[in-house]
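# need a structure here:
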Amino acid sequence: MDQYPDAVLFDRDGTLIEDVPYNGDPERVRPMPGALDVLRELRAHGVRTGVVSNQSGIGRGLLTHAQVDAVNARVEALLGPFGTWQICPHHPDDGCACRKPAPALVLRACEAINARPGRTFVIGDIEADVGAALAAGATPILVPTPVTLPEEVDRAPRTAPDLASALAMVL
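This next block holds a predicted model:
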């Protein structure tokens, strides 16, 4: 059995970076506490990383793909490169197959970085992240923020108070 997981996939807003609703401005990107250290540790152990993010601002007409790409580029400038970025640009009412809690973003990310879903962790801050992980056969870790509902925390199979504690559950 492998000592480390194949991959750790992260939600973007509220997990890797501070949640600024419908942010299209790279200058407003602020890493979450511990994010850089956690990513450095994962990369040092050869664990692949990726991002799975709902970006309904595109489907709502509040953001362009170019704005989301610019914010994602800033995230990488601050936190280092990710093996894959999987984004759902759809409006919640579109009925797409990729919007979390559907599994498609997680499955596409695993395929893109050659990771087995059963050997992949998904770290996020809301129940949709947990649901996507479970639906894809990956292991979820919920890292609650002030926007996480108490009942989401209660239902989550694994929770961690911060990214460093989530890392300790992964490695």
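# For the rest of this, base every contact and every neighbour count on C-alpha atoms.
OK.
# now the helices: where do they sit in this protein?
Assigned by DSSP state H, the helices in the chain fall at 35-44, 56-59, 65-79, 104-112, 127-136, 150-155, 163-170.
# what's the closest of the ones you listed to residue 7?
helix 104-112 (7.7 Å; C-alpha to C-alpha).
# how many degrees apart are the closest one and helix 127-136 in direction?
50 degrees (axes from the mean of the first three to the mean of the last three C-alpha atoms, to 10 degrees).
# Any idea how many residues pack against residue 75?
Residues lying near residue 75 (other C-alpha atoms under 10 Å) number 20.
# same thing with residue 38?
By other C-alpha under 10 Å, the residues close to residue 38 number 19.
# thinking it is in contact with residue 163, fair?
Yes - using C-alpha atoms under 8 Å, residue 38 is in contact with residue 163, at 6.8 Å.
# want to throw the helices of the chain into a markdown table with distance to residue 50?
Output for those, formatted as a markdown table (distance: least, C-alpha to C-alpha, whole Å):
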| stretch | distance to residue 50 |
| --- | --- |
| helix 35-44 | 10 |
| helix 56-59 | 19 |
| helix 65-79 | 11 |
| helix 104-112 | 7 |
| helix 127-136 | 13 |
| helix 150-155 | 23 |
| helix 163-170 | 15 |
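# Second input sequence below; structure requested for side-by-side comparison:
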Amino acid sequence: SEILDEEEGRKESNSDLKEKVAANFDTKKADSILAASGVSDDAAKASNITEQTNVLVLCAGGGTSGLLANALNKAAEEYHVPVKAAAGGYGAHMDIMKEYQLIILAPQVASNYEDIKQDTDRLGIKLAKTQGAEYIKLTRDGQAALDFVQKQFEN
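Okay, here's the model as predicted:
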């Protein structure tokens, strides 16, 4: 009778296994499980950026902008998103800006938005400015930084 119990147990674990396999291959079910557990599919969200996107982050001296550029590059690598970011100091950007699709102004140079907008519009480059707390969050959260980049191309 012990053997029979074991056989019964095996049947049960087989059906558990089938369920797990089904859950792994039925994406709807997996998605609803993830949604229910509060896990979002961040990688898929970020991957709306499909073409190589070069981002230039400008601040007063190049130091603060390096924080966001690094966060973007790290997240882009992690989530396999074709984004490359570089940091620069405001004023040294004129010769290189045409190589970028998006320029992000760090808070300390955000007041230059209108001046640089004439150049970015002429060159067909997106321009975004950031505020203090928002900028700090973006430097610490690569996924949010990628989302921020993506949003600039949605409008």
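# tm score of chain vs chain?
Superposed pair, TM-score by TM-score structural alignment, normalised by the length of the second structure: 0.36. Supporting alignment: 96 aligned residues with a C-alpha RMSD of 4.8 Å.
# Show me the contact partners of the biggest helix by length in the second structure.
Determined from DSSP H, the single longest helix within the second structure is helix 2-25. Contact partners of helix 2-25 of the second structure, identified using C-alpha atoms under 8 Å, 6 or more residues apart in numbering, comprise 29-30.
# Going by neighbour count, which residues in it are buried?
For helix 2-25 of the second structure, the neighbour count (16 or more other C-alpha atoms under 10 Å) marks residue 23 as buried.
# For burial, what's the neighbour tally of residue 67 of the first structure?
The burial count for residue 67 of the first structure: 17, using other C-alpha under 10 Å.
# Revised request: answer the last question for residue 170 of the first structure.
17.
# so it touches residue 121, yeah?
Yes - counting by C-alpha under 8 Å, residue 170 of the first structure does reach residue 121; the two are 7.4 Å apart.
# and residue 86 of the first structure, which of the helices of the first structure is closest to it?
helix 104-112 (5.7 Å).
# and that closest one, what does it pack onto?
Secondary-structure packing of helix 104-112 of the first structure (3 or more C-alpha pairs under 8 Å, 6 or more residues apart in numbering; DSSP states H and E): strand 7-10, strand 48-54, strand 84-88, helix 127-136.
# which stretch among the helices of the first structure comes nearest residue 9 of the first structure?
Going by C-alpha to C-alpha, the one of the helices of the first structure nearest residue 9 of the first structure is helix 104-112, 7.6 Å.
# can you pull the buried residues of the closest one?
104-110.
# So which of those residues is the closest to residue 142 of the first structure?
Out of the buried residues of helix 104-112 of the first structure, the member with the shortest distance to residue 142 of the first structure (by C-alpha to C-alpha) is residue 106, at 15.2 Å.
# Give me the distance between that closest one and residue 71 of the first structure.
As judged by C-alpha to C-alpha, to the nearest Å, residue 106 of the first structure and residue 71 of the first structure stand 20 Å apart.
# that older thread, does anything pack onto the helix or strand following the longest helix of the second structure? Which helices or strands?
Downstream of helix 2-25 of the second structure, the first helix or strand assigned by DSSP states H and E is helix 27-36. Counting contacts by 3+ C-alpha pairs under 8 Å, 6+ apart, helix 27-36 of the second structure is packed against helix 2-25.
# between the helix it packs on and helix 27-36, how big is the angle?
Using the same axes, to 10 degrees, helix 2-25 of the second structure lies at 90 degrees relative to helix 27-36.
# picking that back up, tell me which of the helices and strands packed on helix 104-112 of the first structure approaches residue 150 of the first structure most closely.
helix 127-136 (10.4 Å).
# Please enumerate the helices of the second structure.
2-25, 27-36, 42-46, 63-78, 113-123, 132-140, 142-152.
# Now distance to residue 85 of the second structure too, for these, in TSV please.
Output for those, formatted as TSV (distance: least, C-alpha to C-alpha, whole Å):
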stretch	distance to residue 85 of the second structure
helix 2-25	35
helix 27-36	31
helix 42-46	15
helix 63-78	5
helix 113-123	17
helix 132-140	12
helix 142-152	10
